[in-house]
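Q: could you look at this predicted model? Sequence included:
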Amino acid sequence: MSPIYYVLSVNGLLFLFSVIFYFYPPKKINGLYGYRTPRSMANQDVWDFANSMFNKLFLQYSGISFVAALVLSFIAAKTSWQPIAIMVITLAVCVIKTEQELNKNFDKEGNRKKK
């Protein structure tokens, strides 16, 4: 498989999902679509905040990773695991940053922290 097609299928699909999630975020708590962790599903306020935060980060970082993987595929003669590694790192960073923001703004029961 051509490195360009590989990057388009892996990182391009990730970027496409980020665009879909950004423009069509989930409205209600569900177990099928959206940023679903036990913490984010505590109540509607946490759900809205977590999905908003994750979708912004996901769009930003998946765009960066898509461009980085494309550049890598043009530079390197052969790409095998690098686009997948970039994708996993992108998802991990988005989840970690979203959880950090949840910790800053909500307590363990899902109530907003007073500032």
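A: Structure's in. What do you need?
Q: contacts and neighbour counts: CA atoms only from here.
A: Noted.
Q: got the contact list for the residue nearest to the spatial centre of the chain?
A: The residue lying closest to the centre of the chain (Cα atoms, centre = their mean) is residue 58, at 3.3 Å. By Cα atoms under 8 Å, 6 or more residues apart in numbering, the contact list for residue 58 reads 18, 90-91, 94.
Q: that one: which element?
A: Using DSSP states H and E, residue 58 sits in helix 44-75.
Q: list the buried ones in the helix or strand that comes right after that helix?
A: Going down the chain from helix 44-75, the next helix or strand is helix 82-105, by DSSP H and E. Neighbour counts using 16 or more other Cα atoms under 10 Å place 83-84, 86-87, 90-91, 94-95, 98-99, 102, 105 of helix 82-105 among the buried residues.
Q: next one for the comparison:
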Amino acid sequence: MWFWIFMLCIDLLTPLLMVGFGKYFFKHTSKDINEIFGYRTAMSMKNKDTWVFAHTYCGKLWYVGGLLLLPISLSVMLAVIGKTENTIGIVGAALCFAQLILLVGAIIPTERALRKNFDRNGNRR
């Protein structure tokens, strides 16, 4: 049972972080571009306008994605309660991998939105 609890905590961590950072990004976007924290790609760091746009857009994706992943992750882990440690480990690892794909996958629609709304110099279209 301890391993199931451990895997549940691990598998809820990514959706909770997505909700937390997503809300932070779209509610409290730093107006100053920095090299340490935030959604940092070449396009998002062109100017303050692209910086704020990227954080708002990606933040909303992460927030909604995290809210959707929370009940899904909980349901999947509840489905394996009482199973062998091997089964719990495989299901938990697969779930964690799928969550990370969604977390990192938010880069693709964010970059597309940036390119749709800004030219390559960072000027609004």
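A: Good, I have the coordinates. Just so you know, these numbers come straight off a predicted model, no measurement behind them.
Q: send over the TM-score of the superposed chains.
A: TM-score of the superposed chains, computed with TM-score structural alignment, normalised by the length of structure 1, equals 0.83; 113 aligned residues with a Cα RMSD of 1.9 Å.
Q: ok so, going back, out of the buried residues of helix 82-105 of structure 1, who's nearest residue 2 of structure 1?
A: Ranked by distance to residue 2 of structure 1 (Cα to Cα), the buried residues of helix 82-105 of structure 1 are led by residue 83 at 12.7 Å.
Q: how about the closest one, what's its partner in structure 2?
A: Aligned by TM-score structural alignment, residue 83 of structure 1 pairs with residue 95 of structure 2.
Q: my guess is that match contacts residue 10. True?
A: No - judged on Cα atoms under 8 Å, residue 95 of structure 2 makes no contact with residue 10 at a distance of 9.9 Å.
Q: if I look at the residue nearest to the centre of structure 1, how far off is residue 37 of structure 1?
A: Distance of residue 58 of structure 1 to residue 37 of structure 1, computed by Cα to Cα, to the nearest Å: 16 Å.
Q: between the two ends of stretch 80-91 of structure 2, what distance do you get?
A: End-to-end for stretch 80-91 of structure 2, by Cα to Cα: 8 Å.
Q: need the counterpart of residue 31 of structure 1 in structure 2.
A: Checking TM-score structural alignment: residue 31 of structure 1 goes with residue 35.
Q: buried residues in whatever helix or strand residue 20 of structure 1 lives in?
A: According to DSSP H and E, residue 20 of structure 1 maps onto helix 3-23. Across helix 3-23 of structure 1, burial judged by 16+ other Cα under 10 Å covers 3, 6-8, 10-12, 14-15, 18-19, 21-22.
Q: in CSV, list those along with distance to residue 110 of structure 1.
A: Supplementary listing: these in CSV, determined by distance: Cα to Cα, whole Å:
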residue, distance to residue 110 of structure 1
3, 44
6, 41
7, 38
8, 38
10, 35
11, 33
12, 34
14, 29
15, 30
18, 25
19, 27
21, 23
22, 23
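Q: distance from stretch 99-119 of structure 2 to the middle of the chain?
A: 11 Å (Cα atoms, centre = their mean, to the nearest Å).
Q: same question for stretch 43-58 of structure 2.
A: 16 Å.
Q: any idea how far the match of residue 83 of structure 1 is from residue 52 of structure 2?
A: From residue 95 of structure 2 to residue 52 of structure 2 the distance is 31 Å (Cα to Cα).
Q: ok, residue 94 of structure 2 next?
A: Per Cα to Cα, residue 94 of structure 2 is found 33 Å from residue 52 of structure 2.
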